[in-house]
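Trainee: following is a predicted model, sequence given first.
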Amino acid sequence: MKSFRLLLAVGACFSPLVSAVDTLVDVGYAKYQGSVIDSRLKVSAWKGVQYAAPPTGNLRFAAPQDPIVTGTINATRHGATCPPSRPDDWTISGPNDRFTIAEDCLYLSVYAPTGARVDSKLPVVVFFQGGGFASQSSANWDPTDIVADGQVVFVQFSYRVGVYGFLNGAAVKAGGGDVNAGLRDQIKLLEWVNKHITQFGGNPDNVVLDGVSAGGSSVALMIAADTGKKPLFAGGIMESGGWVTMRPADQGEEQYQCLLKDKDCAGASDGLACLRALNESAIRSSNCWFNPNIDGDLYTDSLVNLFAQGKYAKVPTVMGSCSEEGTKYNAPETLDNPIDALTWVVTDKDNSLSNNSKSILNDLYMKPTQPTFPGKGRYWRHAAVAIADIGTHCITRNIQNYLARDGVPTYNYKYAVLDPSDEAVGYGAWHTVNAYAFWGVNRTDGGEPPSYFTTNAPIIKTVRAYWTSFIRNLDPNTDRANKAVEWTPYAGKDSRERLFIQTNNTKMERMSPAQALRCDVVRPMSDHLGRPPAKGVVTELDGKLAAKVKSASESTDLSGGKKHGRDFVGYY
């Protein structure tokens, strides 16, 4: 950290012919007047920067086009955030002082050290929002502390999701649309960064992607995208990502027809024109679902399959998940018996399982003891453990197995910080809670656990140092916090190294042999989350493999350990 700040100071003394980054920045098509937003931390920001034309009218569903704004623009307020796919989404449930929703939403913001110069070549991090590809859940978070601590340039942006970003159908393509318009937005953003970030003091050759949840999956999707060009980034951080349902053309067509019917456009002479004529809110639907698609262009297969085929950019990565990925926001807290819990896992996630496979799943996840909590169903945690494995832990492991196979540097983590209030109600370290350890308190959405202001405050310094070290060096160890443990790279399916992150207890461990076996057993389900099976397919889980779980060790110690039986209490 100190060396980077010294470098900036030295540059200021010995480069008089190179101007410092001004708050008025010219990006060619327009000039953006930003401001110093924190004089104490010395951070400047440019907000509401248009990186693509408004995707409205005939550009609804189309690939992003070049910006259309000109002149000098006040860049002290954020642009709009892209609208959600469903009419009941929380982002439109009422006024929000953090963001506004509008279809004209292809805007970004840039944060940089105030002392940066146009030749500083500072590392750049591009943040991808989460929201399940149906909403934008991380709009306008404040990265001031990250920028100041890490001396990095930070870019965040909004991209189309749901029906606006992933409408798939033959008519969409024929009508000038792009079935992965939302992912095209992400690529357009990265092209903008590559072209303009130098003007803000950033280095276009040192861009690292970072995302949480669907944002984490987006990072993996960018790594796997076949753009036919050199990658626009040097590395990626995938936080609690991996699960992204990608439909082939026939399944996408089903959802397109669903929307036509849902919006009374099925009888129109031009169904696509009918959908484009609807206003921004009228097109939202709770009956049809839209995700990134297997389009035969950017993506010829599902995400994990592309990594299996070696079809991805070979860049260093950090990937990991939170210990209780399936609790908060995921498994219904009312599940009170094993039948209902198993039904939720199977019906909602993979209805192709045979009866024998359902029995195997029941043995693996419904029979082992789990803790219970006041006001919660007795089998809520059983379902939560199952979906955490199937949807996140195992998918991340599967991707990293291929990275290790190909000799690509990758680091895994398990985030297990204990917050007393979350522990008391059974949430544990829930899906995406680790984001608060990177961003810090009072900088995001106000959802940080109370202990992050007190007893767990030290974890912020530890995690942020690992993350910013990776952003600067593509290695989380180079600038890690003082006395922090060295983070060993993930070496493959047999060793399964990971950094266990917990306040005053961060250490290296591994995914246990038993969990690795469970991941192997449920692999067909994990794959089906990535690419839904065709109608009529019956999925058989491997019973012989499942039988081995009983004798497998639950130890996460790197040197192995004794078998702990089938009581999974406290395992996740």
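Mentor: Structure's in. What do you need?

Trainee: C-alpha from now on. contacts and neighbour counts both.
Mentor: Noted.

Trainee: which residues in the stretch 401-550 of the chain form strands?
Mentor: Using DSSP state E, counting those that start in this stretch, the strands found in the stretch 401-550 of the chain span residues 410-415, 497-501, 507-510.

Trainee: now do the stretch 51-200 of the chain
Mentor: Assigned by DSSP E, counting those that start in this stretch, the stretch 51-200 of the chain shows strands spanning 72-74, 107-113, 122-128, 153-157.

Trainee: residues in contact with the last one?
Mentor: The set of residues that contact strand 153-157 without belonging to it, under Cα atoms under 8 Å, 6 or more residues apart in numbering, is 106-113, 122-129, 139-140, 143, 147, 189, 200-202.

Trainee: can you list the strands of the stretch 401-550 of the chain in CSV and add distance to residue 470 and mean neighbour count?
Mentor: Formatted as CSV, the strands of the stretch 401-550 of the chain follow (distance: least, Cα to Cα, whole Å; neighbours: other Cα atoms under 10 Å):
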stretch, distance to residue 470, mean neighbour count
strand 410-415, 10, 26
strand 497-501, 14, 23
strand 507-510, 17, 20
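
Trainee: out of those strands, nearest to residue 252?
Mentor: strand 410-415 (32.8 Å; Cα to Cα).

Trainee: okay, one more to line up with it:
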Amino acid sequence: MAATLAATLTLGQTALAQGAAPTAKIASGALRGSADGAVVSFKGIPYAAAPVGANRWRSPQPVKAWTGVRDATAYGNDCAQAPFPPDAAPIQTSPREDCLYLNVWKPATAKPGAKLPVVVWIHGGGFVNGGSSPAVYSGHNFARDGVVFVSINYRLGRYGFFAHPGLAAEGLGGNFGFQDQIAALKWVKANIAQFGGDAGQVTVFGESAGGMSMLMLLQAPEAKGLFHRVIVESGGGRATLAQPTMASAARTGERFAPGLTAAQLRALPEDKVTGTLSMMSMGDRGYSGPMLDGRTLLGVAVDAAAAGLMARVPVIIGANSADGFPMVTDKDKIFAAYGADADAARKLYDADGTTSGLQVGTMTSADVMFIEPARLMARTLSARGEKAWIYRFGYPASEMGPAMGGAPHASEIPYAFDTLQLRKGPAPKPEELEVAKQMHRYWVNFIKTGAPDGAGVPAWPLATPTATTVQMLDAAGARHIEDPYTARLNFVERRAEGK
């Protein structure tokens, strides 16, 4: 067996040197990938059995081994979802229920057992949209910089987060999408050495729903030991929304499919389960979202951190300067919602009365959902003796950036990936490329060493239990400064804690 594997890998390396397609041998079979300059990629690799038929609404099942060499030059299907046209990172596949695939990029010179650091990307999309195929999620430039990069799909919407009395009768239901993420990390542990990666040096990172997934992985017992560093981009941390229990999620599931047994649920057509659920219709009465299942989500992230229930690993955490969702833009209505604190809120967010309703709606929602919770998580982890670094991304790149007053939600992603040329919209400006260069370098440093500091980038001090400073990443360059949002964040903290 060992001789056969060594021969397969040697042949793959010889073929690559001759310009032929690169190959790799993993536990489930042989793969044929593609080369692009100094980087090799393998796409559409199944890490679990197709979650269809009898596997629908079950924990991810093992992949069946294949014979021959599997083509790994194209993305596998992203997970079933309804369209979301405004997405700044549109998927490039036809989404399907059969979707548990991952992708690997590595330096072309990386040999099996090379012990390169590994990073795993978990996409956002509100747990109802997204996938690993968007152009800006390419792992090419991480591999260019000496990192083995992995991106994954996980079940979304009602496929990924579902409870129902019919499933409860079989002892099933819960956060299947989170279980998929853990299964993918187990795949990485078992197979990444064949791509030159070090299973003992794995960083996980994600944004929005992916950032929330990071906070889940930090507390999930089954995820312990599968990663060693974490980057949380716009992941929150407080209980800003009511987290359903399994019981309440089952009642929601019953509204979607009243009276059905587990067998009848699994027989539902794919388009019926997918429906119109997307980030434009997340209030769907038949969808609960992630729930407290006692297996992946044990409780509110900051409470788990304070109780010492999170993995003891280095963490980078932060948010964007205009990271909110301005559902209401009428300033009077926004401030009226603060009740007795309305005047205080107005002084903080619209002191001279000239701030637009769009900006006020953006700022108030961003502070509550992402910016203050990131500060709290960094402080809490620091107080527990963990290494944590906090950032604020502030380059107003998109067309909406200036109108919203900063960097909108998710706009930092192509900077972290150094893939600005692949994003939707106009070509990047020279100053943007410099911002991307710095942010990407911080991320690569952290993946390689466990700290973002290093040659070529400004110093980034650790957070403290009472931190009022933040690492700014914007057009003025990276720098560590007193947080200009401190008064706002203190106000949010006081209200959240009922002080």
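Mentor: That came through, no problem. All of these numbers come straight from a predicted model, not from anything done at the bench.

Trainee: show me the contacts for the residue mapped onto residue 469 of the first structure from the second structure.
Mentor: Using TM-score structural alignment, the partner of residue 469 of the first structure in the second structure is residue 445. By Cα under 8 Å, 6+ apart, the contact set of residue 445 of the second structure is 451, 452, 453, 454.

Trainee: do residue 480 of the second structure as well
Mentor: Applying Cα under 8 Å, 6+ apart, the residues contacting residue 480 of the second structure are 459, 460, 461, 469, 470, 471, 472.

Trainee: go with 7 Å
Mentor: By Cα atoms under 7 Å, 6 or more residues apart in numbering, residue 480 of the second structure lies in contact with 460, 469, 470, 471, 472.

Trainee: and for residue 239 of the first structure?
Mentor: Neighbours of residue 239 of the first structure in contact, by Cα under 7 Å, 6+ apart: 211, 212, 213, 216, 319, 320, 321.

Trainee: aligned partner of residue 63 of the second structure in the first structure?
Mentor: Residue 63 of the second structure maps onto residue 67 in the first structure, by TM-score structural alignment.

Trainee: find the nearest non-adjacent residue to residue 465 of the first structure, please.
Mentor: residue 480 (5.0 Å; Cα to Cα, 6 or more residues apart in numbering).

Trainee: and for that neighbour, the neighbour number?
Mentor: 23 (other Cα atoms under 10 Å).

Trainee: again, but for residue 339 of the first structure
Mentor: By other Cα under 10 Å, 12 other residues sit near residue 339 of the first structure.

Trainee: over to it. Which of the three states is it?
Mentor: helix (DSSP: H, G, I helix; E, B strand; the rest coil).

Trainee: where in the first structure does the longest strand anywhere in the second structure align, residue-wise?
Mentor: Counting residues, the longest strand found in the second structure (DSSP state E) is strand 197-207. Using TM-score structural alignment, strand 197-207 of the second structure corresponds to residues 202-212 of the first structure.

Trainee: that stretch: average distance to aligned residues in the second structure?
Mentor: Stretch 202-212 of the first structure, aligned to the second structure and superposed, deviates on average by 0.5 Å (mean Cα distance after the TM-score superposition for the first structure).

Trainee: now the helices for the stretch 1-150 of the first structure?
Mentor: 2-14, 144-150 (DSSP state H, counting those that start in this stretch).

Trainee: buried ones in the shortest one?
Mentor: Of the residues in helix 144-150 of the first structure, those buried by neighbour count under the rule 16 or more other Cα atoms under 10 Å are 144, 145, 146, 147, 148, 149, 150.

Trainee: ok, residue 63 of the first structure - how many residues close by?
Mentor: Using other Cα under 10 Å as the criterion, the residues surrounding residue 63 of the first structure number 20.

Trainee: which residue packs closest to it, ignoring adjacent ones?
Mentor: residue 181 (4.9 Å).

Trainee: how much space between that neighbour and residue 313 of the first structure?
Mentor: 21 Å (Cα to Cα, to the nearest Å).

Trainee: go on, residue 159 of the first structure?
Mentor: Relative to residue 313 of the first structure, residue 159 of the first structure is positioned 22 Å away (Cα to Cα).

Trainee: between the two, which one's more packed in?
Mentor: Using other Cα under 10 Å, the more surrounded residue of residue 159 of the first structure and residue 313 is residue 159, with 27 against 20.

Trainee: residue in the second structure matching that one?
Mentor: In the second structure, residue 159 of the first structure lands on residue 154 (TM-score structural alignment).

Trainee: repeat for residue 520 of the first structure
Mentor: Counting by TM-score structural alignment, the partner of residue 520 of the first structure is residue 493.

Trainee: mind putting the strands of the stretch 401-550 of the first structure in TSV, distance to residue 294 of the first structure included?
Mentor: Formatted as TSV, the strands of the stretch 401-550 of the first structure follow (distance: least, Cα to Cα, whole Å):
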stretch	distance to residue 294 of the first structure
strand 410-415	25
strand 497-501	31
strand 507-510	33
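
Trainee: nearest to residue 458 of the first structure, of the ones you listed?
Mentor: When these are compared by Cα to Cα, strand 497-501 sits nearest residue 458 of the first structure, at 11.6 Å.

Trainee: what span of the second structure lines up against the closest one?
Mentor: Strand 497-501 of the first structure maps onto residues 469-473 of the second structure, going by TM-score structural alignment.

Trainee: would you agree residue 407 of the second structure is in contact with residue 321?
Mentor: Yes: between residue 407 of the second structure and residue 321 there is a contact at 5.2 Å, judged by Cα atoms under 7 Å.
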